[in-house]
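[1] Sequence plus the predicted model coming up.
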Amino acid sequence: MDGDALQEIARQRAEELPAAEATRPFGPEYDVFKVIGTMFLLFTEVRGEQIVVLKADPRDSESLRQAHRDITPGYHMNKRHWITLEPGGALDAGLIRELVTESYLLVVEGLPRAKRPVDPRTFGEHPGGPPVS
């Protein structure tokens, strides 16, 4: 998957999430998605390649990096809490969408309850069915 496709899949998922908004607080070379003012997703370019940077639980982050060569520590971010998705490998659209959703939910979980646009414990569940990402 090339960098443009990687970013487009992540962007489409972010746009579907309640109260998510696209911003450019760091300048035109960085697209940032926030929920209630807190960043959960960043798009930029490194060495001519489009990348996606998102929040991840530290335990998941380590496992993901071990399982996928295209997932590395967060570019210019806290390496324990952020990961970078890089183009060119075997990341599939389903995993990308799931990681964007998880990043969003990690941020929502940290918001005061009164400001949360969704309940992070039940978001995406269908009655009688599995969670949807």
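    Arrived safely.

[2] CA atoms for contacts and neighbours, from now on please.
    Fine.

[3] Find the centremost residue of this protein, please.
    V100 (3.0 Å; C-alpha atoms, centre = their mean).

[4] quick check, V53 in a helix?
    No. Looking at V53 with DSSP: H, G, I helix; E, B strand; the rest coil, it is strand, so not inside a helix.

[5] Please point out which parts of the helix or strand hosting Q12 sit buried.
    Secondary structure from DSSP states H and E places Q12 in helix 3-16. Using 16 or more other C-alpha atoms under 10 Å as the test for burial, helix 3-16 gives 3, 6-7, 9-11, 13-14.

[6] Comparison target below:
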Amino acid sequence: MNAESVRDFCLEQPHVTEDLPFGPETVVFRIGGKIFLLLSLDTEALSFNVKCDPERAEELRERHPGVVRPGFHMNKKHWNTVEPKEGTSDSILKEWILHSYDLVRNSLPKKSRELLP
């Protein structure tokens, strides 16, 4: 995957919006106004932050050293920075993105989920 394919995949998910609240070098993807992915545009290599269940976050860091690390400029307990290396499959990256999307969507209050367009 590259930055454009990550963006496209995020925008394929229902009710996702994007914006640039931190400047032109970071695209933020939200569901119900809450961030589920931050995509860095100021690096040559792909790099993005995703929210993650704390136990799973630790497991992914251990299983994928050099690819998954504690979230840069984020709460290290709940966020991972993903920097895919050659050989990292698109399917696993999409799985991590969907986990983040689902985690944030499911954390929205019931009324907010019901109000999503």
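    Received it, and whenever you're ready, just let me know what you need. For clarity, every value in this text was computed on a predicted model and none was experimentally measured.

[7] Out of the buried residues of helix 3-16 of the first structure, which comes closest to I71 of the first structure?
    L6 (12.2 Å; C-alpha to C-alpha).

[8] Can you tell me, leaving aside adjacent residues, what's nearest to the closest one?
    P87 (6.6 Å; C-alpha to C-alpha, 6 or more residues apart in numbering).

[9] Show me what the one you found aligns to in the second structure.
    Under the alignment (TM-score structural alignment), P87 of the first structure pairs with P84 of the second structure.

[10] In a helix, its match, correct?
    No. Judged by three-state DSSP, P84 of the second structure forms no part of a helix; its state is coil.

[11] thinking again about what came up before, which other residues reach the helix holding Q12 of the first structure?
    20-21, 33, 43, 49-52, 86-88, 93, 96-97, 100-101 (C-alpha atoms under 8 Å, 6 or more residues apart in numbering).

[12] ok, of those residues, which one's closest to I71 of the first structure?
    For those, the nearest to I71 of the first structure is E86 (6.3 Å; C-alpha to C-alpha).

[13] for the first structure, longest strand please?
    Scanning the first structure for the strand with the most residues, using DSSP state E, yields strand 38-46.

[14] so that strand versus helix 3-16, what angle?
    Angle of strand 38-46 of the first structure versus helix 3-16, following axes from the mean of the first three to the mean of the last three C-alpha atoms, to 10 degrees, is 170 degrees.

[15] Check the mean deviation of strand 38-46 of the first structure from the second structure.
    Comparing strand 38-46 of the first structure with its match in the second structure after superposition yields a mean distance of 1.7 Å (mean C-alpha distance after the TM-score superposition for the first structure).
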